[in-house]
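> Sequence below, structure please.
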Amino acid sequence: MNTAFPFADWFRNSSPYIDAHRGRTFVILVESEALEGEEQSSLIQDLALLHTLGVRLVLVFGVRGRVARALESTGIVPRCHQQQVVIDDSTMDVVEREIARLRLLIEAQLSPGLPNSPLHGMEINAISGNLVMARPVGIRDGVDFQHAGEVRRVRAPAIRGLLEQQAVVVLPPLGYSSTGEVFDLDAAEVARDTAIALAADKLILLGRSAGLHDARGRLCRQLTPGEANALADASDSSAELQRHLQIACEAARQGVGRTHLVSWQDRDALLGELFTRDGVGTMITRERYEQVRAARLEDIGGLLALLQPLEARGVLVTRSRERLEQEIDDYIVIERDGMVIGCAALHAFTEAGCGELACVVVHDSYRGGDRGNLLLGAIEREARRQGLHELFALTTHTSHWFFEHGFTEGDVAALPERRRRSWNPQRNSRVLVRSLPAAS
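Now for the predicted structure:
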């Protein structure tokens, strides 16, 4: 049935994510360009929306672009050494002024009311303060970096206390020392160290790029730190993207569950990344966001949801919940963000030295990739581990897929006796066989 309100379907599909994000801690880095022009108001509204949906929000903002323009307009040419700016007194005055202006702008945009927005009347407390402690970069190669600093410690208990009071915590790229000094910090480092200190559920880096692309120009939606580093080394990504990738990988290795790289140039990117299954940017995870693994009893509901449409069409033999529970150790699944999107089973006939490859299914929305190959490869490895030398499959609809993967026509009479007794002549399934390739 067509609907006059297509957003309604999107809203229904986003509801699992609304529930999953509630009470979670997100640290979001916003580069200064995202807070200028038309992008500013929609981004602030989306951040406010996350807050009203129950996300515990820490917002870190950068000022590099604004500071560079302000320095140019005043004729100040800062000194650089080893690609780092020396922050002398006159430069620090500009840094502090631009940070103050941008912080006030953010607080004003998040102030109660948000006129002319869908969140009119909402009261949001945006709180900043001396929440990041710093130390000076010091003197290197004889060069005194003066007010340039590094993050020493994030006051995580104080930030958690503010989040528990339902405040949005706003962190500028400034740090404070125990001697009362103020230091200029790298905003990306502030975001990274804050996410690590809070054991944040997500670190989101909003930059110019939508994420990392492979050699063919395709967006990489999910990577481990190792994969991201390898791709970044081989790409000609911008300096900002390289920096964000570095920060994302460091955060992942230090315990942050998921780091997202999305573009502020796409006004829908933040919500699209957080409230759709596939997202719109690049995500760096400690573990694979999509993984092939052994099935568990808690996967039964997902298996039933995956199999029942095919059972209803007669493509698969009906499997009851009880049967799946009894045979769960035979199954492997592909899990994507908590959803079972593929499965396959290996029913071993050890006495005959062979196994049945059964129930190879990939969700309709995730076909066209190599997931069938991944399932087959996992089944082959398990079969070899069990000492089996041959696979067979019974199918009424997908013989072409098996032929493409090296199976050949077999005969019912060649099936193991136990399986031959349960063969249903009314289904008249084709028997396909394949010798297992030697382990590589």
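> make it CA atoms for all contacts and neighbour counts henceforth
Noted.
> can you pull the contacts of Leu35?
41, 43 (C-alpha atoms under 8 Å, 6 or more residues apart in numbering).
> swap the cut-off to 10 Å and go again
Leu35 sits next to 41-44, 61-63, 102, 105-106, 264 when contact means C-alpha atoms under 10 Å, 6 or more residues apart in numbering.
> Scan those and report the most crowded one.
Among the contacts of Leu35, the one with the most neighbours (other C-alpha atoms under 10 Å) is Phe61, at 28 neighbours.
> my guess is that residue contacts Glu98, does it?
No. In this structure, Phe61 is not within contact of Glu98 by C-alpha atoms under 10 Å, at 11.3 Å.
> helices or strands next to whichever strand or helix holds Glu98 in the packing?
Glu98 is part of helix 89-109 when elements are defined by DSSP states H and E. Judged by 3 or more C-alpha pairs under 10 Å, 6 or more residues apart in numbering; DSSP states H and E, helix 89-109 is in contact with helix 39-52, strand 56-61, helix 64-74, strand 125-127, strand 167-171, strand 174-176, strand 182-184.
> for the ones you listed, which one sits closest to Leu394?
Nearest of the helices and strands packed on helix 89-109 to Leu394, taken as C-alpha to C-alpha: helix 39-52 at 49.2 Å.
> Report the buried residues of that closest one.
Residues of helix 39-52 classed as buried by neighbour count (16 or more other C-alpha atoms under 10 Å): 40-41, 43-52.
> One more, so I can put them side by side:
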Amino acid sequence: MSVVFPHTFVPWFRAVAPYLHAYRGKTFVVAVTGEMIAAGKLNAFVQDLSILHAMGLKIVLVHGFRPQVNEQLAAKGHVSRFSHGRRITDPVALDAAQEAAGQLRFEIEAAFSQGLPNTPMANATVRVVSGNFLTARPVGIVDGVDFQSSGLVRRVDHGAIRRAIDIGALVLLSPFGFSPTGEAFNLTMEDVATSTAIALQADKLVFMTEVPGIRENPDDPESAIDTELALADARRLLAAWPAPAKPTDPAFYLQYCVKACEHGVERSHILPFAADGSLLLEVFTHDGIGTMVVDEKLESLREATPDDVGGILQLIEPFERDGTLVRRERTEIERDVSAYTVIEHDGIIFGCAALYPYPEARTAEMAALTVSPLAQGQGDGERILKHIEHRAKAMGLESVFVLTTRTMHWFIKRGFAQVDPDWLPEARKRKYNWDRRSQVLVKRLF
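Coordinates of the predicted model:
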């Protein structure tokens, strides 16, 4: 029997409580590759998904079957053929796809039916519903290539899916669709998942994939994973990359994440199935794992211009008056306005922060982080912080620090750690106000 340590378990459980409240009743479309199932990860993943289901999330699960179809074709002595990153589905391949889908559906339903004592599935009741929710059309002939029975999603019966998940069922979709004349079409898991997420206006679209996410430097396979990409940045990456030909290409899943966010899905994720519990890590930890693409309407999150000086002054003045912020003169803000990041909604600045680099110490100070009381609790502070971190990384800096007298816990929750004021760069230490006794907190960026 495992030992529970209250001094670690209780704080951890309380720390995830905000996520439990935030996600209850939300709709997630989760797509798993056939490679994940072939790697023997299905049971552990189903246990994690069942936990989310028990917490009140509404879940649609879409499975892929690329390696399983390849295996069926090899057994039949038939060669797998692909073009434009898509399978050419001739009659033999269609047979193989139907057999693979039937087998995988059986395995997935069996996994959700487990209930052994002393496992995460004990006392779990997950009812799996599947059916002909997808109407499809043929891909047709592209650049002279006849894709035969390969198809694209024409329509998702989102009303029927919504009714099923609203009564507590988990909907399972295979990558198959049918035409009004009864023809079967082999679809891609990515197309099915994206189309379903858009049709449902899901809160999240999650791809469990063979790639770890999008790297900060795509040309360096050892560079860190970019845990959050604004939609505008994701679009720029796609425009700079060649068209993806296979699932391990960086742009392969990113193109579907972008499409989903462009059509109303606020957040889409690329997660590595190789990391145990990656779905739980993404949902219940602040930084998550893999890459999240966010539709933040970035026209409202930007670097400041001289026209913003008045709005910044109006925003920070009440916090200067009550002592939360150090007072700054208008001339100082005018001089440093390019250091500021602002959030603007309908022409009004609701949040700001400034970044002052100390290149010789490989660090930078984030100052004047402020969010209007009218917008607090909506995540604007975190969005500004993330933008400031990206700016600092782009400068090649290793850390960001803040000086605060009242908001220490907010920063600690977001990865900052307290240090002695002697840690400060020499130039900043000379300006440190020992009477104010501000706490110094640092966040490492690499």
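> Report the TM-score for the pair.
Aligned and superposed, the two chains score 0.68 in TM-score terms (TM-score structural alignment, normalised by the length of structure 1); 351 aligned residues with a C-alpha RMSD of 4.3 Å.
> re earlier: can you put the helices and strands packed on helix 89-109 of structure 1 in TSV and add distance to Leu198 of structure 1?
Formatted as TSV, those follow (distance: least, C-alpha to C-alpha, whole Å):
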stretch	distance to Leu198 of structure 1
helix 39-52	17
strand 56-61	10
helix 64-74	25
strand 125-127	17
strand 167-171	12
strand 174-176	17
strand 182-184	22
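> Which positions in structure 2 sit opposite stretch 18-32 of structure 1 in the alignment?
Using TM-score structural alignment, stretch 18-32 of structure 1 corresponds to residues 20-34 of structure 2.
> So what does Thr119 of structure 2 match up with in structure 1?
So Thr119 of structure 2 corresponds to Ser117, using TM-score structural alignment.
> Quick one: residues contacting its match.
Contacts of Ser117 of structure 1 (C-alpha under 10 Å, 6+ apart): 41-42, 45.
> helix or strand for Glu382 of structure 1, which one?
helix 371-385.
> Repeat that for Ala136 of structure 2.
strand 134-138.
> Now the element after that strand, going C-ward?
strand 141-142.
> on average, how far is that following strand from the matching bit in structure 1?
Its matched residues in structure 1 lie on average 3.5 Å from strand 141-142 of structure 2 after superposition (mean C-alpha distance after the TM-score superposition for structure 1).
> contacts for the very next helix or strand once past that strand?
Where DSSP H and E defines the elements, the next helix or strand beyond strand 141-142 of structure 2 is strand 145-146. Residues from elsewhere that reach strand 145-146 of structure 2, judged by C-alpha under 10 Å, 6+ apart: 82-84, 88-90, 138-140.
> For Lys443 of structure 2, state which of these is nearest.
Nearest member of these to Lys443 of structure 2, counting by C-alpha to C-alpha, is His84, at 43.2 Å.
> got a list of what the closest residue to Gln40 of structure 1 other than its chain neighbours touches?
Residue nearest to Gln40 of structure 1 in three dimensions, not counting chain neighbours: Ala34, with 6.1 Å by C-alpha to C-alpha, 6 or more residues apart in numbering. By C-alpha under 10 Å, 6+ apart, the residues touching Ala34 of structure 1 are 40-41, 43-44, 61-62, 206-208, 263-265, 267.
> Would you write a ChimeraX line that selects the buried entries of the contacts of strand 145-146 of structure 2?
In ChimeraX, a selection of the buried entries from the contacts of strand 145-146 of structure 2 looks like this (16+ other C-alpha under 10 Å):
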select :88,89,90,138,139
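> Secondary structure element holding the residue sitting nearest the centre point of structure 1?
Central residue of structure 1 (C-alpha atoms, centre = their mean): Met283, 3.6 Å from the mean position. Assessed by DSSP H and E, Met283 of structure 1 sits inside strand 282-285.
> In the contacts of Ala34 of structure 1, find the pair that's most separated.
Spatially, the most separated pair among those is Gly62 and Arg267, at 18.5 Å (C-alpha to C-alpha).
> which position in structure 2 aligns with Val132 of structure 1?
Checking TM-score structural alignment: Val132 of structure 1 goes with Leu134.
> The residue nearest to Phe402 of structure 1 when sequence neighbours are not counted: helix or strand, and which one exactly?
Leaving aside its chain neighbours, Phe402 of structure 1 sits nearest to Leu432 (7.5 Å; criterion: C-alpha to C-alpha, 6+ apart). Assigned by DSSP H and E, Leu432 of structure 1 belongs to strand 430-435.
> tilt between that strand and helix 371-385?
Per axes from the mean of the first three to the mean of the last three C-alpha atoms, to 10 degrees, the angle that strand 430-435 of structure 1 makes with helix 371-385 is 60 degrees.
> list the ones among the contacts of Leu35 of structure 1 that structure 2 also has?
Using both residues aligned by TM-score structural alignment, their matches' C-alpha atoms under 10 Å, structure 2 keeps these contacts from the contacts of Leu35 of structure 1: 41, 43, 61-63, 102, 105-106, 264.
> Serialize the residues you listed to CSV and add fields for distance to Val143 of structure 1.
Formatted as CSV, the kept ones among the contacts of Leu35 of structure 1 follow (distance: C-alpha to C-alpha, whole Å):
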residue, distance to Val143 of structure 1
Ser41, 41
Leu43, 39
Phe61, 28
Gly62, 25
Val63, 24
Leu102, 30
Leu105, 35
Ile106, 35
Trp264, 36
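> so Ala202 of structure 2 sits right up against Leu57, yeah?
No. Applying C-alpha under 10 Å, one finds Ala202 of structure 2 not in contact with Leu57, separated by 11.2 Å.
> Give me the common contacts of those two.
Counting by C-alpha under 10 Å, 6+ apart, the residues touching both Ala202 of structure 2 and Leu57 are 26-28.
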